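Enquirer: dropping the sequence and predicted coords here.
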Amino acid sequence: MSKSTVPAELADDTVILDVRRQDEWDAGHAPTAVHIPFEELQSRLGELPATDGPIPVVCRGGGRSSRATKWLNDMGYEAVNVAGGMKAWHAEGKPMESAGGADPKVV
């Protein structure tokens, strides 16, 4: 089981790891997020954000990020799953942006 947090517990400018697909990222993401799709995580570990604490990991609803969080913790990194994913982030009114300047949304 992985550790988790909820968007309300995170500051708006928290650096998070977004493990969604490119089309999901393009539609809407946290402005301070680092994008590494789940399928590429193992080969792109050197791109993980530097943080003073655990790395919050997010996907659309929490499934992929939960698996990524568990794997990262098993590999010796300190990570927490953002429960509810970007759907919860958006519902909480947290800042979002999108590629191309369209209104950000969670797909």
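Expert: The structure has been received and is ready for your questions. Numbers count the residues shown, from 1 in each chain.
Enquirer: from here on, contacts and neighbour counts on C-alpha atoms
Expert: Fine.
Enquirer: mind listing the strands for the chain?
Expert: Assigned by DSSP state E, the strands in the chain fall at 4-5, 17-18, 34-35, 55-58, 79-82.
Enquirer: another structure for you, compare them:
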Amino acid sequence: MPNNVPSVDVPEMPVDLPADVTLLDVREKDEWEAGHAPDSLHIPMGELMGRLDELPVDNAVYVICRSGVRSARVTQYLNANGWDATNVDGGMHAWAHYRRPMACVSGQEPEVI
């Protein structure tokens, strides 16, 4: 994981994120479809550079992946390019562990894959 990346533990995050905060999920499509945080913005890490215009510039951004490694890299990149980004430590594994709300595209029980 990159050094000097601002991070937050899931229990420290508000359950209902304020309107001026974006939760950015950078996992692959199949991971996101299996289980994701409701209202998260899904932009896979590999597509991020081509889709930066979808990311609100004025919002604080929490970045999440499965475990926190990919999201740490994205957080570092966003902070170097003008965003206020924070990595979510433990990623969706921690999100599920702390029983935060999750949704699944198929309507089945959400899971972290």
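Expert: Received, thanks. This one's a predicted model, so the numbers in the text were calculated from it and none came from an experiment.
Enquirer: TM-score of the superposition?
Expert: Put the two chains on top of each other and the TM-score (TM-score structural alignment, normalised by the length of structure 1) is 0.93; 106 aligned residues with a Cα RMSD of 1.3 Å.
Enquirer: which part of structure 2 matches the helix ranked longest in structure 1?
Expert: Secondary structure of structure 1 read by DSSP state H shows that its longest helix is helix 63-74. When helix 63-74 of structure 1 is aligned against structure 2 using TM-score structural alignment, it corresponds to residues 69-80.
Enquirer: sorry, back to before: can you list contacts of the longest helix of structure 1?
Expert: 1-3, 18-20, 38, 41, 57-59, 78-82, 85 (Cα atoms under 8 Å, 6 or more residues apart in numbering).
Enquirer: grab the most central residue of structure 2 for me.
Expert: With distances taken as Cα atoms, centre = their mean, Ile64 lies nearest the centre of structure 2, 2.4 Å away.
Enquirer: you'd agree that one is up against Leu23?
Expert: Yes: in this structure Ile64 of structure 2 lies within contact range of Leu23 using Cα atoms under 8 Å: 7.2 Å.
Enquirer: for the equivalent of Ala83 of structure 1 over in structure 2, give me its contacts.
Expert: Using TM-score structural alignment, the partner of Ala83 of structure 1 in structure 2 is Asp89. For Asp89 of structure 2, the contacting residues are Ser7, Val8, Asp9, Val10, Ile64, Ser67, Gly68, taking Cα under 8 Å, 6+ apart as the criterion.
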